[in-house]
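# quick one: sequence plus predicted model below, questions after.
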Amino acid sequence: MLSVQFTYGQEETYSDSLQEHNFVDKVIDVITFHGENVNIVTYPMAGFSEQEGFSAGLMPVFTFKEKNPEKRQNTRFNRPTTFIPSILVSTKGLFNVDASLIMFGLGKWNMYFTGVYQYVPNVYYGINEAVPSDTVNYFNRRFSSFGEVQYEISDTFFFGARYDIQYNEITDVEDTYLNATVEGYNGGFSMGIGPEIRVDTRDNIVYPTKGGLLAIAFTPYLSFTGNDYNFWYFFTEFSQFFSIKNNKNVIGVFAAFHMLDGDIPFYYLNTLGGSKRMRSIAQPNRFIDKNYYMAQVEYRRHLFWRLGVVGFAGVGNVYGSNGTNAFENVKYTVGAGIRFQLVEDMKLNFRIDYGFGNYDQQGLWLTTREAF
């Protein structure tokens, strides 16, 4: 394994506090609840995507305060506990209810959980088809829960387990191109659990300005645990962040490699697009396959008040089926985005990103948290 050394030095910083409240701040104050241990602010949601159409919903953001202020002052890492549920509907039939919880500070135990009920319109393009011979519209009804439980060996090294539980139901299939010959056509139950190692030196998990994250995990989905499909999943991801002159200018780099093998349902195959990775690919199922790699770089700039901007670029691919290889039909993305700080004393951002790339791809994303 590579040995990675992270160095910390003194640098100029800037305040995230918003001293002078304008009209928007006052409106946010109205929809914000300030409790003894938690702040809650509820935002409306709206957006548009090729997959879902126009969407609207609500998203309350819970941020929990550190009960021991001295603990926060005596650590170089800012790891707040946040809870973000949301509900979303769209003009193309999407109904989505989800919630994510990132929890730190339970002794040496740190946890991340997410739960989703989703009825989502989708398109099947085939597996890794550069030019699909046909496409099929369908709906996927999905109940899922994903989580990680980590034990803190040191303040930067964590060892634990990750789990993934899903039930998928494929409905309203409009064409015979998606049929019983495609693994996963009948949907089904999947449950995987396996070990994970993390090395996390990010100064702030919500908005890092220095440090990095290395994660390595292996998750088997075995028949004796009730799985309808028997397969395994391996992934490794790495990110690193650098400040330029001060914390207003941050460069982040990210690299990932994922591998699947076994009897893999098509909806579990690695997807290249989405709001966090190749942001030009608006329909995540456009390119799917067993293996996946990608790398991206992002420049983040805080402007003033709650506003910031980013520029990003990425390259990646999926491969492994139908004789495809890693360097055949490689995809790229370039784009830019706007950031709006949701919480006054935390750089938890609402983000609007637009990306475009080859294969006539472009995507517009409206969501929370940074891409990596």
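Thanks, I have it. Numbers count the residues shown, from 1 in each chain.
# rest of the way, CA atoms for contacts and neighbours
Will do.
# run through who's touching stretch 142-153.
Outside of stretch 142-153, the residues within contact range by C-alpha atoms under 8 Å, 6 or more residues apart in numbering are 108-119, 158-169.
# ok, now stretch 335-348?
Stretch 335-348 is contacted by residues 16-18, 41, 206-207, 279-280, 306-313, 349-356, 368-369 when judged by C-alpha under 8 Å, 6+ apart.
# in helices, which of those residues fall?
Among the contacts of stretch 335-348, none falls in helices (DSSP state H).
# next one for the comparison:
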Amino acid sequence: MKLILLTLVALPLFSKAFAADDLPANAFPADAFAAIFFSENAFPTNTFAEESTAAANKDTVYQSSYSVLPFVSYTPETSLMFGGLSLHQFKPGDAGPETRSSSFIFSAMYTLNRQLMIEFTPNVIFPQERWILDGRYEFSIFPESYWGVGSETADDDELEIEYSSFDFRQSVLRKLGPDLFAGPKLRWNRVYDISVEEPENNTASDAGNNAVEQTTLAGIGFSVRQDRRNSIATPAQGRYLELTAMFYPDISGATHPHSSWRMDARRYLDLSGDQSQVLAIHFRSQLTTGQLPFREYALLGGREIMRGYYEGRFRDSNSAQIQAEFRRHAWWRIGFAVFAAAGEVWNRFEDFHLNNPKFSAGAGLRFDLNPDDTTNLRIDYGISPHGGGLYITIGEAF
């Protein structure tokens, strides 16, 4: 049933002429949504063919590189984070300028919230981009705040859950056409050594106790991705769409058998024609069914979407979030951005309503660390009715 619902959600994104009269009165106009995200003529931009030709003339021989760098960032979930990372960028085999660079990233981070994260992220793109191998292998010890499940949890319900986790993810994507990839995904996850620290008179204690369960997940899924962004770290043109389905059945040994469906759609409009003024729009949704451990619920908030909400401040079986951001170059290497977002979580579709949607907004500064290949230092502050948060990191939110 959820797969059918996801199809119904995704279908308008590909529709060129979906009548608004066919939608409920409170629904988002699907044809307008599709036009913004997927129309090539929404705003005039340079073609990617022209950019690819220019890149081909410039990048005739790729030089592999290896770097070891210190790293500092700040988010509401981690407080101050510091550590180091090693980055190896390369192109395998006889890959030429038509193939984006591959990378191996190893990082170790510690935060003032006593969180430890060790992560290895391999991304290998084969010649002609025929195959893409995306992976993430992570160990973490992670205390985090938890308010229970549902869209009506109170700020006073906060408690702290600490756990250790191994999380291994690997996808194998095959090129099906220009900028279109599809393939299987595998995941293994283990959460253990869980403890709950509850303040006195905490009304969320039942939800917290229910969350204290060691979990093991082994899942398989499938992903379809279209990526027409001109840049991954600092996109200014193009679009991105990824649809993913994951299944964690009993037969795999999962302690909490369940399924999840995710949609991530992004559109970038170059308003000025020279990438100095960009309007970026982002829609993200997650639908789940089955037995969910607390880390597998659909989460609202974080450093990528609904900034101003602690990631997981609201969580439930399903979520939908949308945000828009205006980015402008100001002077030299400096720019700024303003953003706003809305979202909601819910349990069952028959209980879904928009009586209490969640909103956030904010602004931030950008500093271009590499003018030859724009990569921004991002400093954002987001606010919401449930607090606010400072975000300092590398790369745009989306």
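That came through fine. Everything numeric here is computed off the predicted structure, so don't read it as measured data.
# returning to that earlier point: just the buried ones from the contacts of stretch 335-348 of the first structure, in ChimeraX syntax?
To isolate in ChimeraX the members of those that are buried, counting by 16 or more other C-alpha atoms under 10 Å, one can use:
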select :16,41,206,207,279,280,306,308,309,310,311,312,313,349,350,351,352,353,354,355,356,368,369
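# any idea how far apart the tips of stretch 381-394 of the second structure sit?
Taking C-alpha to C-alpha, to the nearest Å, the first and last residues of stretch 381-394 of the second structure lie 15 Å apart.
# make that stretch 380-390 of the second structure, sorry
Termini of stretch 380-390 of the second structure sit 6 Å apart (C-alpha to C-alpha).
# chain center to stretch 147-158 of the second structure: distance?
23 Å (C-alpha atoms, centre = their mean, to the nearest Å).
# any buried residues in it, and which?
Applying 16+ other C-alpha under 10 Å to stretch 147-158 of the second structure flags 147-151, 153, 157-158 as buried.
# would you turn those into TSV with secondary structure and distance to Pro12 of the second structure?
Shown next, in TSV, are those (DSSP: H, G, I helix; E, B strand; the rest coil; distance: C-alpha to C-alpha, whole Å):
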residue	secondary structure	distance to Pro12 of the second structure
Trp147	coil	34
Gly148	coil	33
Val149	coil	30
Gly150	strand	28
Ser151	coil	26
Thr153	coil	32
Asp157	helix	38
Glu158	coil	38
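# after the lengthiest helix in the second structure comes which helix or strand?
Counting by DSSP H, the longest helix found in the second structure is helix 2-14. Moving toward the C-terminus from helix 2-14 of the second structure, the next helix or strand (DSSP states H and E) is helix 30-38.
# and the residue nearest the centre of the second structure?
Most central in the second structure under C-alpha atoms, centre = their mean is Glu304, positioned 6.1 Å from the mean C-alpha point.
# now the residue mapped onto that one from the first structure, nearest residue through space, not along the chain?
Under the alignment (TM-score structural alignment), Glu304 of the second structure pairs with Lys276 of the first structure. If the residues on either side of it in the chain are set aside, Lys276 of the first structure comes closest to Ala371, at 4.3 Å by C-alpha to C-alpha, 6 or more residues apart in numbering.
# likewise for Arg100 of the second structure?
Closest to Arg100 of the second structure by C-alpha to C-alpha, 6+ apart is Ile125, at 6.8 Å.
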